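1. Sequence below, structure please.
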Amino acid sequence: MRSWLARREKESVYHRLLKELSLEDHETMRNWIRLDKDQYHKLLQLVTPLIAKKDTRMRKAVTAGERLTLTLRYLATGESHASLGCQFRISHNLISSIIPSVCRAIYQVLKPQFLRFPTNQSEWQKVANNYFTQWNFPMCIGALDGKRGLISKPPRSGSEYYDYKGHFTLIMMAVVDANCNFMYVDVGASGRASDAGV
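-> Prediction:
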């Protein structure tokens, strides 16, 4: 281990900056990780059982708070793993396993409450009424769009992820209600598919 990584518990942005922001500057904290103090602590409480690791004789584990904060910072900025590694004093190899596991945990704990497709006629009618009231779109039950995310070409995938723009991509499709709340999300269709195909 590099010596500067060993000083994580004293010098990382999690142990210094986040604690200062949470006590002194809530607006900057919200801008930095895109959650206010209460939202952050509630989410941390929900995901901790899923992301917490145990200390070993060799080293202390990266805490659930560090894991969540690092992932939120990555999602807020798209910073490189190398840059996050320097800020949080965590190796970029570990960061590449932390981010997906924390994202899965966030999805698991928030999906039942925030990603809910209408299940009966009255719920669909409520969505349609909101579109008409707020946007003057009669009989609209959702807005659908897709986004392509660049990826490295997976081994032995041929042209499966090669899109019409000449990149290797995955497609995310989402449906939102009149308040721009997600009702449905599909991530992972191969880039060669068209939006209509997905």
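
2. drop to CA atoms for contacts and neighbour counts, all remaining ones
-> Fine.

3. how about the helices in the protein?
-> 8-11, 19-24, 26-33, 37-51, 64-77, 81-88, 92-114, 121-135 (DSSP state H).

4. Reformat those as CSV; add distance to E160.
-> Listed next are the helices of the chain as CSV, based on distance: least, Cα to Cα, whole Å:
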stretch, distance to E160
helix 8-11, 41
helix 19-24, 45
helix 26-33, 35
helix 37-51, 33
helix 64-77, 26
helix 81-88, 27
helix 92-114, 23
helix 121-135, 35
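
5. burial count for N136?
-> Neighbours of N136 under the rule other Cα atoms under 10 Å: 11.

6. do the same with P155
-> For P155, the neighbour count with other Cα under 10 Å is 6.

7. ok, back up a step: nearest to A189, out of the helices of the chain?
-> Nearest to A189, of all the helices of the chain, is helix 92-114, at 17.6 Å by Cα to Cα.

8. for the helices of the chain, which one ends up most surrounded?
-> Compared across these, helix 64-77 shows the largest average neighbour count, a mean of 20 (mean count of other Cα atoms under 10 Å).

9. Measure how it sits relative to helix 26-33, angle-wise.
-> 80 degrees (axes from the mean of the first three to the mean of the last three Cα atoms, to 10 degrees).

10. residues in contact with helix 64-77?
-> Contacts to helix 64-77, defined as Cα atoms under 8 Å, 6 or more residues apart in numbering, come from residues 14, 32-34, 44, 47-48, 51-53, 79-80, 84, 88, 98-99, 102-103.

11. Spatially, which residue comes closest to M172, not counting chain neighbours?
-> Once flanking residues are discounted, M172 sits nearest to V187: 4.3 Å by Cα to Cα, 6 or more residues apart in numbering.

12. Next, the structure of the following sequence, for comparison with the previous one:
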Amino acid sequence: MVRLHIQRQDTVMRESFSGDQRLALTLRFLATGESLHSLSFAYRVGRCTASGIVKDTCTAIYNCMKGTYLKMPDTPEKWKNIDKDFNEKWNYPFCVGALDGKHVRIKNPKCAGPLYFNYKKFYSIVLLALVDANYRF
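-> Next up is the predicted model:
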């Protein structure tokens, strides 16, 4: 599904990094938090190339899956149904979503200073999730 959007064309000078390799590099980065420097050695590409691959692949994943997995209500009636569900199931009126976050521990990025240091006294990024009354994203 995503492969066609991340695959690049081979040139006379070199073969392109395949769509499968691009996806593997990105998933490894997202799953492990491994540094781009380390990934660039593992996949034998430059650090800036690895960074571009992660960015392009994440954008392609979002664009391919947003219509299927990240649907937003598109009519006022659908919004009202979500509000009705929250009111009936949880006795919480005028609500159309429940938002929560989780600190995902990371290594301190170089030159980031205190940017990623949180109130819990470790480095993290925040993962947010929004669900409806039935726990659906």
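
13. sorry, back to before: out of the helices of the first structure, nearest to N179 of the first structure?
-> Closest to N179 of the first structure of the helices of the first structure is helix 121-135 (Cα to Cα; 8.1 Å).

14. Report the distance from that closest one to the chain centre.
-> The chain centroid and the centroid of helix 121-135 of the first structure are separated by 28 Å under Cα atoms, centre = their mean, to the nearest Å.

15. what's the answer for stretch 48-62 of the first structure, then?
-> Relative to its chain's centre, stretch 48-62 of the first structure lies at 22 Å (Cα atoms, centre = their mean).

16. what does W124 of the first structure align to in the second structure?
-> Here W124 of the first structure is matched to W79 in the second structure, going by TM-score structural alignment.

17. and what of I98 of the first structure?
-> Here I98 of the first structure is matched to I53 in the second structure, going by TM-score structural alignment.

18. Likewise for D145 of the first structure?
-> Here D145 of the first structure is matched to D100 in the second structure, going by TM-score structural alignment.

19. For the closest residue to T49 of the second structure other than its chain neighbours, give its distance to L30 of the second structure.
-> Once flanking residues are discounted, T49 of the second structure sits nearest to S40: 8.0 Å by Cα to Cα, 6+ apart. Distance of S40 of the second structure to L30 of the second structure, computed by Cα to Cα, to the nearest Å: 14 Å.

20. Ignoring the adjacent residues along the chain, who's closest to V185 of the first structure?
-> Once flanking residues are discounted, V185 of the first structure sits nearest to A174: 4.3 Å by Cα to Cα, 6+ apart.

21. OK, contacts around that neighbour?
-> For A174 of the first structure, the contact set (Cα under 8 Å, 6+ apart) comprises 144-146, 182-186.

22. so which of the residues you listed persist in the second structure?
-> Shared with the second structure under both residues aligned by TM-score structural alignment, their matches' Cα atoms under 8 Å, the contacts from the contacts of A174 of the first structure are 144-146, 182.

23. Let's have those residues in a markdown table, adding neighbour count and distance to T69 of the first structure.
-> Converted to a markdown table, those look like this (neighbours: other Cα atoms under 10 Å; distance: Cα to Cα, whole Å):
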| residue | neighbour count | distance to T69 of the first structure |
| --- | --- | --- |
| L144 | 14 | 30 |
| D145 | 13 | 29 |
| G146 | 17 | 27 |
| F182 | 18 | 23 |
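
24. Against G67 of the second structure, how distant is the spatially closest residue to the match of W124 of the first structure that is not a sequence neighbour?
-> When the adjacent residues along the chain are set aside, W79 of the second structure lies closest to P73, with 6.1 Å between them (Cα to Cα, 6+ apart). The gap separating P73 of the second structure from G67 of the second structure is 11 Å, by Cα to Cα.

25. What of F117 of the second structure?
-> Counting by Cα to Cα, the gap from F117 of the second structure to G67 of the second structure is 34 Å.

26. repeat for K102 of the second structure
-> Counting by Cα to Cα, the separation of K102 of the second structure from G67 of the second structure is 25 Å.
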